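>>> no sequence for this one, just the structure:
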């Protein structure tokens, strides 16, 4: 085992990326550029609509605009560097750049877990206590829940990043990934990383599985309340208010649980990259599409703004 104190400190890392085949990289560049543009456009539209449309000034869309803002930075912390590397011969990233990327990714990933829980609670109150909805989900509570979500994600990231910075990195410096994800970075440390891996597992249970189980419990109550509705039309309407959130939760948690909650012996490099790609790049792109296409309020707000814009230009 190398001694970090007597070894050369790594000043940069080399990212292997999704593939080493140049012809495939050339094909992937326009694909991911398109995905990135769609993701940015969709999430920016959600934020703008939530701000300027009075019919979207509700707790649900307050949390959704937070999620869209998060997704913009989530993809922006990864995709631009990935696009550059598709066209570069040498895919290097500085040590500080790698740490920053890791910190942002961990912060936003943890925040999204808590935001999805906040959105589940909002749907629970709307369906299980509709008469008290405006009283319970008042703006101050929504701000506290959103602030708590961001604080929880940042605390999670600070812990992992600080522990990672205590490790000596003396070579090799090749990361078998398309960005600085913490498990891949820890593999390059010159000392035993059992403590870091234990902390990762503990926080995965706290930040990932904790909110996930609470979401499942919340939807247990929601489904129970929906089944008590006497008419099929009422049940369908109640379920439709949760459908978009259920899809987003399933996509995000399905990939992230597959990535972080499997035994170490079952990890396969290609599968890990695909799972990470899905929850950190694909899901943020799908979120605005899911909420827009399946939500009449968002579509209605978009149509109203387009109509007003058209009338004002005449």
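Nice, I can see it. This is a predicted model, so every value here is computed, not measured.
>>> C-alpha from now on. contacts and neighbour counts both.
OK.
>>> Now do the longest helix seen in the chain: which elements does it pack against?
Scanning the chain for the longest helix, with DSSP state H as the assignment, gives helix 95-128. Using 3 or more CA pairs under 8 Å, 6 or more residues apart in numbering; DSSP states H and E as the contact test, the elements touching helix 95-128 are strand 12-15, helix 59-76, helix 133-136, helix 139-165, helix 210-227, helix 232-260.
>>> and of these, who's closest to residue 267?
When the helices and strands packed on helix 95-128 are compared for distance to residue 267 using CA to CA, the nearest one is helix 232-260, at 8.2 Å.
>>> So which other helices or strands are in contact with the closest one?
If you count contacts as 3+ CA pairs under 8 Å, 6+ apart, helix 232-260 packs onto helix 95-128, helix 210-227, helix 269-277, helix 283-293.
>>> What residues sit buried inside it?
Neighbour-count burial for helix 232-260, counted by 16 or more other CA atoms under 10 Å, picks out 235, 238-239, 241-242, 244-246, 248-249, 251-253, 255-256, 259-260.
>>> what's the burial count for residue 132?
Residues near residue 132, counting by other CA atoms under 10 Å, number 11.
>>> got the contact list for it?
residue 125 (CA atoms under 8 Å, 6 or more residues apart in numbering).
>>> let's bring in a second model and compare:
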């Protein structure tokens, strides 16, 4: 009876209040400047990578094709959550309509599932490069890469549609005040109000996150086995260098995401939830381009040639 009354009240007032990161105005002002700078940095970094991977012929390789897709995803990913984060830091607790909240949740889930699939595709690319180098041009030819990327994007949309249907049912019994900086599914779960929808959402999330992680780990287990068979230490170091960047990004992303999921069912950990959500929604998109390109000679050369060409065009 109480749940029915609560759901009726939620239906009559289709707004959520997002509390944001901090109630203190002085802290919010500092955080606003920090996260605005991070947002602009993410836009600059990932736009630059997309430009280089599309314009420079020497970067038309499977690894950079997936990196360009990942950068495009990061641009969308951070632009879904950052506006409400910045608005909360600037104005304090902010009101978000029910359709806007569900729209944000749909896009976030789609992009997160797509990222999981892209990370698996990149793990497969590294597996073929290390374990089957002679077959690499055939197995990772352009149509195959395009199919893997398209499958990741379309699969993300499909999974997000299923999960958003569950989350929408849960949101009707969720409290109107959410202690988060965006419409996270964990904050919207209504518990006993919709146990079937709650269980379905958890199962789909576990299948996507756990399945993609197991697939990536299987690829790296095969890579580790191949590395043990390499005849020289220099060959092993080169293979490790080719995989290190992807391993770092994948490790940070999955560690934060799985830790948030593990804490979700153990009482109230709102501050930890928000901190870990920041890790994989803001810091990972900011650090990924640096991790992938900081020591990459091909990217450095491509960037230098692009800058030289731009300088010459201005002189002319």
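Ah, there it is. The shown structure was predicted, so the numbers you read here are calculated from the model rather than taken from an experiment.
>>> Fetch the TM-score of the aligned pair.
For this chain pair, the superposition-based TM-score is 0.94 by TM-score structural alignment, normalised by the length of structure 1; 312 aligned residues with a CA RMSD of 1.8 Å.
>>> follow-up on the earlier one: adding mean neighbour count, write the helices and strands packed on helix 232-260 of structure 1 out as CSV.
As requested, these are exported to CSV (neighbours: other CA atoms under 10 Å):
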stretch, mean neighbour count
helix 95-128, 22
helix 210-227, 17
helix 269-277, 16
helix 283-293, 21
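>>> So for residue 48 of structure 1, which of these sits nearest?
Residue 48 of structure 1 sits nearest to helix 283-293 of all those, at 12.1 Å, using CA to CA.
>>> State the span of structure 2 onto which the helix or strand sitting right after the closest one along the chain is aligned.
Proceeding C-terminally, helix 283-293 of structure 1 gives way to helix 296-313 as the next helix or strand, assigned by DSSP states H and E. With TM-score structural alignment applied, helix 296-313 of structure 1 matches the range 297-314 in structure 2.
>>> Just the buried positions in the matching stretch, please.
For stretch 297-314 of structure 2, burial by neighbour count (16+ other CA under 10 Å) applies to 299, 302, 303, 306.
>>> With structure 1 overlaid, report how far that stretch is off on average.
Compared with structure 1 after the fit, stretch 297-314 of structure 2 shows a mean deviation of 1.9 Å (mean CA distance after the TM-score superposition for structure 1).
>>> Kindly report the same for stretch 96-109 of structure 2.
Stretch 96-109 of structure 2 sits 0.7 Å off on average (mean CA distance after the TM-score superposition for structure 1).
>>> residues in structure 1 matched by that stretch, start to end?
Going by TM-score structural alignment: stretch 96-109 of structure 2 matches residues 93-106.
>>> which parts of stretch 131-140 of structure 2 are buried?
Residues 131, 136, 139, 140 are the ones in stretch 131-140 of structure 2 that count as buried (16+ other CA under 10 Å).
>>> Structure 1: matching residues for that stretch?
Here stretch 131-140 of structure 2 aligns to structure 1 at residues 128-137, judged by TM-score structural alignment.
>>> Residues touching stretch 63-76 of structure 1, excluding its own?
Here stretch 63-76 of structure 1 makes contact (CA under 8 Å, 6+ apart) with 36, 39-40, 43-44, 46-47, 50, 104-105, 108-109, 112, 115, 118-119, 142, 146, 280-281, 284-285, 287-288.
>>> Apply 7 Å and report the result again.
40, 43, 46-47, 50, 105, 108, 112, 115, 119, 280-281, 284 (CA atoms under 7 Å, 6 or more residues apart in numbering).
>>> ditto for stretch 107-118 of structure 2
Outside stretch 107-118 of structure 2, the residues that touch it by CA under 7 Å, 6+ apart are 70, 73, 77, 80, 149, 152-153, 155-157, 159-160, 208-209, 212.
>>> try stretch 38-46 of structure 1
By CA under 7 Å, 6+ apart, the residues outside stretch 38-46 of structure 1 that reach it are 65, 68, 69, 72, 284, 285, 288, 289.
>>> change it to 6 Å
Contacts to stretch 38-46 of structure 1, defined as CA atoms under 6 Å, 6 or more residues apart in numbering, come from residues 68, 72, 285, 288.
>>> any idea how far stretch 161-172 of structure 1 is from the chain center?
25 Å (CA atoms, centre = their mean, to the nearest Å).
>>> scratch that, stretch 81-95 of structure 2 is what I was asking about
20 Å.
>>> Likewise for stretch 198-214 of structure 1?
With CA atoms, centre = their mean as the basis, stretch 198-214 of structure 1 stands 15 Å off its chain's centre.
>>> Give the buried residues for it.
Buried residues in stretch 198-214 of structure 1, counted by 16+ other CA under 10 Å: 200, 203, 204, 205, 207, 208, 209, 211, 212.
>>> Stretch 156-165 of structure 2 now?
Buried, per 16+ other CA under 10 Å, within stretch 156-165 of structure 2: 156, 157, 158, 159, 160, 161, 163, 164.
>>> Just tell me what the fifth one corresponds to in structure 1.
Spelled out, that is residue 160 of structure 2. Using TM-score structural alignment, the partner of residue 160 of structure 2 in structure 1 is residue 157.
>>> Please report how far residue 52 of structure 2 lies from residue 67 of structure 2.
Relative to residue 67 of structure 2, residue 52 of structure 2 is positioned 11 Å away (CA to CA, to the nearest Å).
>>> In terms of neighbours, single out the busier of these two.
Shown here are residue 52 of structure 2 and residue 67; by other CA under 10 Å, residue 67 has more neighbours (24 against 20).
>>> Now do the same for that one: its match in structure 1.
Under the alignment (TM-score structural alignment), residue 67 of structure 2 pairs with residue 64 of structure 1.
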